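*Asks:* I would like to see how this sequence folds:
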Amino acid sequence: MTKVTAQMSVSLDGCYTGPRDPQHPHDMSGWMQGPEAPGFFRVTRWAVDAMAWRERQGFAGGARSADSEIVAETFAAAGAYVMGRRMFDAGEVPWGDEPPFRAPVFVVTHRARAVLERRGGTSFTFVTEGLERAVELARAAAGGKDVAVAGGGELLQQVLAAGLLDQLELHIAPVLLGDGQRLFGPGLGLGADDGVELVPARVVDTPGVTHIRYTVSGRSKLVLDDRGASGDLVGRP
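*Replies:* From the prediction side, this is the model:
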């Protein structure tokens, strides 16, 4: 059955990039020179060093490793992608004429644009009817494989908040950025008494990153655990 999946590289304090430039929050033309890029490249260093990632980008080199196997597995599982417009704007030029997706990509946007066909099987369809419609189209195009949320972080938050995500894999880099765009926070739309429950399904620890895969169980109410007040507990002070 087709699953909606997502994977994201984050720092130990939960940042997936450095802080956004407050003067130009939506301008992607100078992204490489802005404050977001250093944090992003630190948390994704593990992938850039992996042979499977480099091959997919058309680069030579890279290491054969457990990290590389996870990259290859992630690409192989995806039959279609959903992406935010800011992510597309940042990647359109660097990806070139043969982007790494090799599958249909559905871009959630408020700005209409004709379908963009690229070599290698990648196409970008710009969906102005909302996130749910983009996921619906991606499911239909995935051919029974997974629908992968390709970023950015804000879109992933929206997918989680809408209850559309089935599986989440975090690649946790051993670094504290201190400041940056955090994957989990107010964007999830959670109240004081509810949360999103995750069930760990796999942990792969490598020298440069820890990969943790979760099954997303969905929202649940948080309840006060007052068992510590019970006289039946052993060791009660």
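*Asks:* Every contact and neighbour count from this point should use C-alpha atoms.
*Replies:* Will do.
*Asks:* Report how many residues lie close to residue 69.
*Replies:* 14 (other C-alpha atoms under 10 Å).
*Asks:* roughly how far apart are it and residue 169?
*Replies:* 14 Å (C-alpha to C-alpha, to the nearest Å).
*Asks:* Am I right that residue 40 sits in a helix?
*Replies:* Yes - membership of residue 40 in a helix is supported by DSSP: H, G, I helix; E, B strand; the rest coil.
*Asks:* quick one: contacts for the closest residue in space to residue 212 that isn't next to it in sequence?
*Replies:* What sits nearest to residue 212 in space, not counting adjacent residues and going by C-alpha to C-alpha, 6 or more residues apart in numbering, is residue 203, at 4.6 Å. Taking C-alpha atoms under 8 Å, 6 or more residues apart in numbering as the contact definition, residue 203 lies against 210, 211, 212, 213.
*Asks:* out of the residues you listed, which one sits closest to residue 53?
*Replies:* Ranked by distance to residue 53 (C-alpha to C-alpha), the contacts of residue 203 are led by residue 211 at 15.6 Å.
*Asks:* my read: the closest one touches residue 169, true?
*Replies:* Yes - using C-alpha atoms under 8 Å, residue 211 makes contact with residue 169 at a distance of 6.8 Å.
*Asks:* does residue 93 count as helix, strand or coil?
*Replies:* Assignment for residue 93 (three-state DSSP): helix.
*Asks:* Could you check how far it is from residue 173?
*Replies:* Taking C-alpha to C-alpha, one finds residue 93 at 27 Å from residue 173.
*Asks:* Also this sequence, please, to line up against the first:
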Amino acid sequence: MKLIIAAIVLAVSCLAGINAGPAPAHGFASLPAPFQAQVFTVVEDMIHLGEETAKALVHQYEEIVVEPHQQLEEAIDNIEARRAESPQCVASQDDEINAILDTVHEEMHDCTVVAAHTSAEIATDVNQATQQLVFGGLSLGRTYNKCQNYKNSVLKQSCMAKFYIQATVYLVQARSSIKTIKQSTNERIPAVFVEGNVCTHNAADEAVNGLNEVNRSIDVCVAKKLRH
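*Replies:* Alright, predicted model coming up:
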């Protein structure tokens, strides 16, 4: 379980790691002012989206895992608290308790593996998109610098024509990519939560019901001992 969570955190950390530092900032600053502002906006939007996606995935995954485990632990504690009251009666149910716990742990593991896998896919998709937009912006900066280094006015003019085409295509595709990823994450992240949450909570509910039956069996056993 810890390895699964670590995998998500590692994938998510890439999102924060791509944040525009000195190198990207320097590359974007070389662009003409109108394009520089637009590229900065695109990259900042994508970085913000990446950070929000990361936070949402980690928070939801914690809810999927932590809450049902707490519910299960409370039911187990209730039974264990009775062991001092009647060790024999509780011990007679140990096999049933272990069987219930083995089943629920396996089911909850399967639920969280699916949630972790899907969460990692979402984080990877957003991370890749972020990198593409950042490095696409840097590529624009390199193209512009190359054009400015031409001494021949004809070559410089031809290069700048290509630059403006490249910049226009980049900005159109970038904004389209951001819109697509926002729509995708807005649907995929809640879907991960709903599916994973239902899965783990159903498993926990079944286990708690089974442990409640065990508790009732212990009540019967204790009552019999009191009569004798």
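*Asks:* Next, the TM-score between them, please.
*Replies:* Here the TM-score for the pair of chains, by TM-score structural alignment, normalised by the length of structure 2, is 0.21; 83 aligned residues with a C-alpha RMSD of 6.0 Å.
*Asks:* Helices of structure 1, residue ranges please.
*Replies:* 36-43, 45-48, 51-57, 66-77, 85-95, 131-141, 153-161 (DSSP state H).
*Asks:* before we move on, back to that, if you count surrounding residues, which of residue 93 and residue 173 of structure 1 has more?
*Replies:* residue 173 (24 against 10).
*Asks:* I'd say the more buried one and residue 9 touch.
*Replies:* Yes - using C-alpha under 8 Å, residue 173 of structure 1 makes contact with residue 9 at a distance of 7.1 Å.
*Asks:* number of nearby residues for the closest residue to residue 9 of structure 2 other than its chain neighbours?
*Replies:* Nearest residue to residue 9 of structure 2 in three dimensions, chain neighbours excluded: residue 58, at 7.3 Å (C-alpha to C-alpha, 6+ apart). Residue 58 of structure 2: 17 surrounding residues under other C-alpha under 10 Å.
*Asks:* Please apply the same query to residue 220 of structure 1.
*Replies:* If we define neighbours as other C-alpha under 10 Å, then residue 220 of structure 1 has 11 of them.
*Asks:* what do you get for residue 73 of structure 1?
*Replies:* 12.
*Asks:* so what's it up against?
*Replies:* Counting by C-alpha under 8 Å, 6+ apart, residue 73 of structure 1 has no contacts.
*Asks:* Distance check, it against residue 156 of structure 1.
*Replies:* 20 Å.
*Asks:* Figure out the helix or strand that the residue nearest in space to the middle of structure 2 lives in.
*Replies:* Centroid-nearest residue in structure 2: residue 57, 2.9 Å away (criterion: C-alpha atoms, centre = their mean). Assigned by DSSP states H and E, residue 57 of structure 2 falls within helix 33-80.
*Asks:* I'd like to know which elements that helix is packed against.
*Replies:* Secondary-structure packing of helix 33-80 of structure 2 (3 or more C-alpha pairs under 8 Å, 6 or more residues apart in numbering; DSSP states H and E): helix 2-17, helix 22-29, helix 94-149, helix 153-227.
*Asks:* possible to save those as a markdown table with mean neighbour count?
*Replies:* Below are the helices and strands packed on helix 33-80 of structure 2 laid out as a markdown table (neighbours: other C-alpha atoms under 10 Å):
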| stretch | mean neighbour count |
| --- | --- |
| helix 2-17 | 16 |
| helix 22-29 | 16 |
| helix 94-149 | 19 |
| helix 153-227 | 16 |
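*Asks:* Which one of the ones you listed lies nearest to residue 73 of structure 2?
*Replies:* helix 153-227 (9.2 Å).
*Asks:* tell me which strands and helices that closest one is in contact with?
*Replies:* Counting by 3+ C-alpha pairs under 8 Å, 6+ apart, helix 153-227 of structure 2 packs on helix 33-80, helix 87-91, helix 94-149.
*Asks:* quick check: angle from it to helix 94-149?
*Replies:* 170 degrees (axes from the mean of the first three to the mean of the last three C-alpha atoms, to 10 degrees).
*Asks:* what angle do helix 153-227 of structure 2 and helix 33-80 make?
*Replies:* Using the same axes, to 10 degrees: helix 153-227 of structure 2 against helix 33-80 is 10 degrees.
*Asks:* what's residue 137 of structure 2 in contact with, if anything?
*Replies:* Counting by C-alpha under 8 Å, 6+ apart, residue 137 of structure 2 has contacts 27, 28, 39, 170.
*Asks:* and with 7 Å instead?
*Replies:* Counting by C-alpha atoms under 7 Å, 6 or more residues apart in numbering, residue 137 of structure 2 makes contact with 28, 39.
*Asks:* ditto for residue 210 of structure 1
*Replies:* Residue 210 of structure 1 neighbours (C-alpha under 7 Å, 6+ apart): 171, 172, 173, 204.
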